[in-house]
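J.: A predicted structure for the sequence below; I have some questions about it.
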Amino acid sequence: MSEKATSLSDLGLYGLIEHFQKQYKPLNTSELPAMGEDACSILTAPEHLSSTTLLLEGINFDLTYTPLQHLGFKAVTVAVNDLLAMNASPSQISINIGLSNKITLEMLETLMSGIFAACEHYQTELTAFKPAASLTGLTMALNVTGKENKKGLVRRSGAQPTDVICVTGDLGGALMGLHLLEREKRVLQSNDHSQPVFGDNEYVLKRQLKPEGRTAFLTAMEKLDLVPTSMTGISEGLATSLILLCRSSKTGCRIYENKIPLHQNTLKAARELNYNPLIAALNGGEDFELLFTLSLEVYEKNKEGLPEEVSVIGHITEEDKACRMISNADDEIDIKARGWGNLNI
């Protein structure tokens, strides 16, 4: 017989904080004990920076198919990725969580185990955890602080004409994973006795449920003594990131359809779902890869030694050339950011 679930009200606000304070193992990068004070000390210096992230149930995640442990890990990844996109390493993170009455202590423990695992993975100290009641489902607000890497910050605004455009990893997989999960959710809603059928699609499911930031890539670039001229994260699709980078740099760009990296599982899932994988790459979301540029001279000198997860997809042009993609049919197509699960640009 299963044990009775524990209501959060049994512990109360401060009992809940104390409960997880006992479970968490600090990395000892903060002057004040993690989660144990009214405020946390933050390591500040001119080269430090911070970013905030808000995740809402029903908007950013669905508890029908999202394992709570994966959600905790992913929440930290989402926050950390903003720093990675500027060539910075995370050091501290604080989390506010809004909890509805359907969340039990056991559920919250599972969520927090994912957060703890991510903090260890990214070597990031959890400096604050503040729970509160929520009438609108599970809500997480995260603030991450960190320090620029030795070669300094990299902004969106540094790209120059003739620079080579690169991306890490592959694109579109997270959206295909989401569509598979949504498909099985619809089946479950129409038949309570059905079992989810995902086939051989573990890769795209992981891309959606438990993505990981490209920390190893930044480490490899630092060892190679390479600094991108510009960089940004890919969280709302390649098209959005390209437009943001080019606007900031006051440039245009040309990318090539046949150069956009697509994983075999992404292509397989797209066929199953009758979905265009190119659209998934351009206008999908949550791939959490990095888009960056290198000067042509630097690229030519170092192209053989670049990390294997890097793909060259095009080049930067003058601003009046606009942002366009050369299709496989050799047509020039305007790149448009349609947004994904959020506000359109």
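T.: Structure's in. What do you need? Bear in mind that the values here come from a model prediction, so they are computed numbers and not experimental data. Numbering: from 1, shown residues only.
J.: from here on, just use CA atoms for contacts and neighbour counts.
T.: Will do.
J.: quick one: the helices in the chain, in order.
T.: 12-23, 68-84, 105-121, 173-190, 202-209, 215-223, 238-249, 264-273, 277-283, 296-302 (DSSP state H).
J.: and these: which comes nearest residue 309?
T.: helix 215-223 (8.1 Å; CA to CA).
J.: list the buried residues for that closest one?
T.: By neighbour count on 16 or more other CA atoms under 10 Å, the buried set for helix 215-223 is 215, 217-218, 221.
J.: can you lay out these as CSV showing distance to residue 335?
T.: Converted to CSV, the buried residues of helix 215-223 look like this (distance: CA to CA, whole Å):
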residue, distance to residue 335
215, 28
217, 27
218, 28
221, 29
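J.: for the residues you listed, which one is nearest residue 235?
T.: residue 215 (15.7 Å).
J.: doesn't residue 84 make contact with that closest one?
T.: Yes - look at residue 215 against residue 84 with CA atoms under 8 Å: they come within range, at 7.0 Å.
J.: contacting residues for residue 234?
T.: 240-241, 285-291 (CA atoms under 8 Å, 6 or more residues apart in numbering).
J.: picking up where we left off before, looking at the helices of the chain, which is buried most?
T.: Counting by mean count of other CA atoms under 10 Å, helix 68-84 has the highest mean neighbour count of the helices of the chain, with a mean of 24.
J.: need the helices of the chain in CSV with distance to residue 43, can you?
T.: Below are the helices of the chain laid out as CSV (distance: least, CA to CA, whole Å):
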stretch, distance to residue 43
helix 12-23, 21
helix 68-84, 15
helix 105-121, 17
helix 173-190, 34
helix 202-209, 31
helix 215-223, 20
helix 238-249, 29
helix 264-273, 41
helix 277-283, 37
helix 296-302, 34
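J.: pasting the second one now:
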Amino acid sequence: MATNFDSLGEFGWISRLQKAIQPTNKSTIYGIGDDAAVLAGTEEEYKLLASDMLVEGVHFDVRYSPLKHLGYKAVVVNISDIYAMNGQPEQIVVSLAISSKYTVEAVEAIYEGMLLACKIYGVDLVGGDTTTSPAGLSISIAAYGSVKKDKITYRNGANSGDLVVVSGDLGGAYMGLQVLEREKSVFLENKEVQPDLSGHDYILERQLKPEARKDVIEMFEKMELKPTAMIDISDGLASEAIHIAAQSGMGVTLHEEKIPIDPSTYNTARDFNLDPTVVALNGGEDYELLFTISQSDYDKIKGSPHFTPVGYITADKEVYRFVDRQNGEHELQAQGWDAFLSKNKDVKGDKEE
């Protein structure tokens, strides 16, 4: 009997692939299962390889995604995976599938955004491929980078008692998307009405032009801090925390009162009758870094405006908890983005049950 992708999901598919794929080259150090593949490099460092794809109608809507911003975002989401390994991106290759509705000038705008991101993050665009598409636009990028062998950080290194820490704030990208979708709906109903995006600059930028946390990796170096595990937040805090715990053979507990949410994200969520905490847990696309550190390293981040401890790792394998503001315990569930679901779950207004 055939298996539908909707029932399997992205990570179910990855798990299925892992069972079938056995690397044979000595230069393959670590394959499927982390933010980037780890390849042999020099005596002092490994090479890193990551790839990501953005597909029109699945990952973006050109009715509200400026093409220059889209090109910029396409680069950022890829190099974020390199930073999640505690590494530095160095090169990218870009492949586009383009339908006839796109002009040369439109594609040039996409590349303009890509090249701006490359300049800001110190990355070279060194090649790729371009082909036609029967409909829409697809952007596929592979990012290549490096990491010192004593600095590399996998998802599976968390230990019982480690603190779970997040950079920045969460939920903004998702709420930016909600504002854009709302204004699109209004426009489609009445094309005489102009979109009202006033007062939403921060969350719109979080959605349309996110930034990878290169600065966090630089801060780790200055602090002499090496996380025990790390992942970038593309699918939501809950999903990523569970990934770290599961791959480390551990459990995790997150505390609602600790989750960092920007006031603009919080207020917009309330305007949409959404629970800001659930938005932060499950919204995704923030591209912040979620990492674990030993308790002995806490003083290195204590008081930093860039980092917030949101929970801790436990020895209770496959036990994922969420503690609300009233100290009630709930099962932590991953309800964020899944690229293989035909209709991704909405972020609901109820807390994790």
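T.: On my side now, so go ahead. None of the values given here were measured: they were computed from a predicted structure.
J.: next, the TM-score between them, please.
T.: Put the two chains on top of each other and the TM-score (TM-score structural alignment, normalised by the length of structure 1) is 0.84; 302 aligned residues with a CA RMSD of 1.8 Å.
J.: so which of the contacts of residue 234 of structure 1 sit within strands?
T.: Cross-referencing these against strands under DSSP state E gives 289-291.
J.: right, and the helices of structure 1 - which one's nearest residue 54 of structure 1?
T.: Comparing the helices of structure 1 by CA to CA, helix 68-84 comes nearest, at 8.8 Å.
J.: now that closest one on structure 2. Mean distance?
T.: Averaged over the aligned pairs, helix 68-84 of structure 1 sits 0.5 Å from structure 2 after superposition, using mean CA distance after the TM-score superposition for structure 1.
J.: tally of neighbours for the aligned partner of residue 308 of structure 2 in structure 1?
T.: Following TM-score structural alignment, the counterpart assigned to residue 308 of structure 2 within structure 1 is residue 311. Here the number of neighbours of residue 311 of structure 1 (other CA atoms under 10 Å) works out to 18.
J.: check contacts around residue 311 of structure 1.
T.: 166-169, 259-261.
J.: most neighbours among the residues you listed, please name it.
T.: residue 167 leads the contacts of residue 311 of structure 1 on contacts (other CA under 10 Å) with 24 neighbours.
J.: returning to that earlier point: among the contacts of residue 234 of structure 1, which recur in structure 2?
T.: Retained contacts for the contacts of residue 234 of structure 1 in structure 2, judged by both residues aligned by TM-score structural alignment, their matches' CA atoms under 8 Å, are 241, 285-291.
J.: tabulate the residues you listed (TSV), appending distance to residue 266 of structure 1.
T.: Formatted as TSV, these follow (distance: CA to CA, whole Å):
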residue	distance to residue 266 of structure 1
241	20
285	13
286	14
287	12
288	15
289	15
290	18
291	19
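J.: pick the one among these closest to residue 104 of structure 1.
T.: Among those, and counting by CA to CA, the member closest to residue 104 of structure 1 is residue 286, at 27.9 Å.
J.: is the closest one in contact with residue 176, as I believe?
T.: No - when contacts are counted by CA under 8 Å, residue 286 of structure 1 is not listed as touching residue 176 (10.7 Å).
J.: now residue 212 of structure 2. Nearest residue, chain neighbours left out?
T.: residue 80 (5.0 Å; CA to CA, 6 or more residues apart in numbering).
J.: please verify my assumption that that neighbour contacts residue 234.
T.: No - judged on CA under 8 Å, residue 80 of structure 2 makes no contact with residue 234 at a distance of 9.2 Å.
J.: overlap of the contact sets of these two?
T.: By CA under 8 Å, 6+ apart, the residues touching both residue 80 of structure 2 and residue 234 are residue 287.
J.: mean deviation (superposed) between the lengthiest strand in structure 1 and structure 2, please.
T.: When structure 1 is scanned for its longest strand (criterion: DSSP E), the result is strand 88-99. In the superposition against structure 2, strand 88-99 of structure 1 averages 0.4 Å from its aligned positions (mean CA distance after the TM-score superposition for structure 1).
J.: quick one: that strand to chain centroid distance?
T.: Offset of strand 88-99 of structure 1 from its chain centre (CA atoms, centre = their mean, to the nearest Å): 14 Å.
J.: now swap in stretch 320-336 of structure 2 and tell me
T.: 21 Å.
J.: burial of residue 331 of structure 1, as a residue count?
T.: Residue 331 of structure 1: 10 surrounding residues under other CA under 10 Å.
J.: who touches the counterpart of it in structure 2 in this structure?
T.: Correspondence of residue 331 of structure 1 to structure 2, assessed by TM-score structural alignment: residue 328. With contacts defined as CA under 8 Å, 6+ apart, residue 328 of structure 2 has no neighbours.
J.: and residue 328 of structure 2, how far from residue 322 of structure 2?
T.: 8 Å (CA to CA, to the nearest Å).
J.: please apply the same query to residue 310 of structure 2.
T.: Computed as CA to CA, the residue 310 of structure 2 to residue 322 of structure 2 distance reads 10 Å.
J.: now the common contact residues for those two.
T.: 254-256.
J.: of these, grab the buried ones for PyMOL.
T.: Applying 16+ other CA under 10 Å to those, the buried members can be selected in PyMOL as follows:
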select buried, resi 254+255+256
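J.: wait, residue 235 of structure 1 touches residue 281, no?
T.: No - Residue 235 of structure 1 lies out of contact with residue 281 (CA under 8 Å); the separation is 10.7 Å.
J.: ok, which of the helices of structure 1 comes nearest residue 57 of structure 1?
T.: Nearest of these to residue 57 of structure 1, taken as CA to CA: helix 68-84 at 10.7 Å.
J.: helices and strands around the closest one, which ones?
T.: strand 48-56, strand 88-99, helix 105-121, strand 139-148, helix 202-209, strand 230-234 (3 or more CA pairs under 8 Å, 6 or more residues apart in numbering; DSSP states H and E).
J.: ok so, going back, neighbour count for residue 310 and residue 322 of structure 2, which is higher?
T.: When residue 310 of structure 2 and residue 322 are compared for neighbours, residue 322 comes out ahead with 22 against 19, by other CA under 10 Å.
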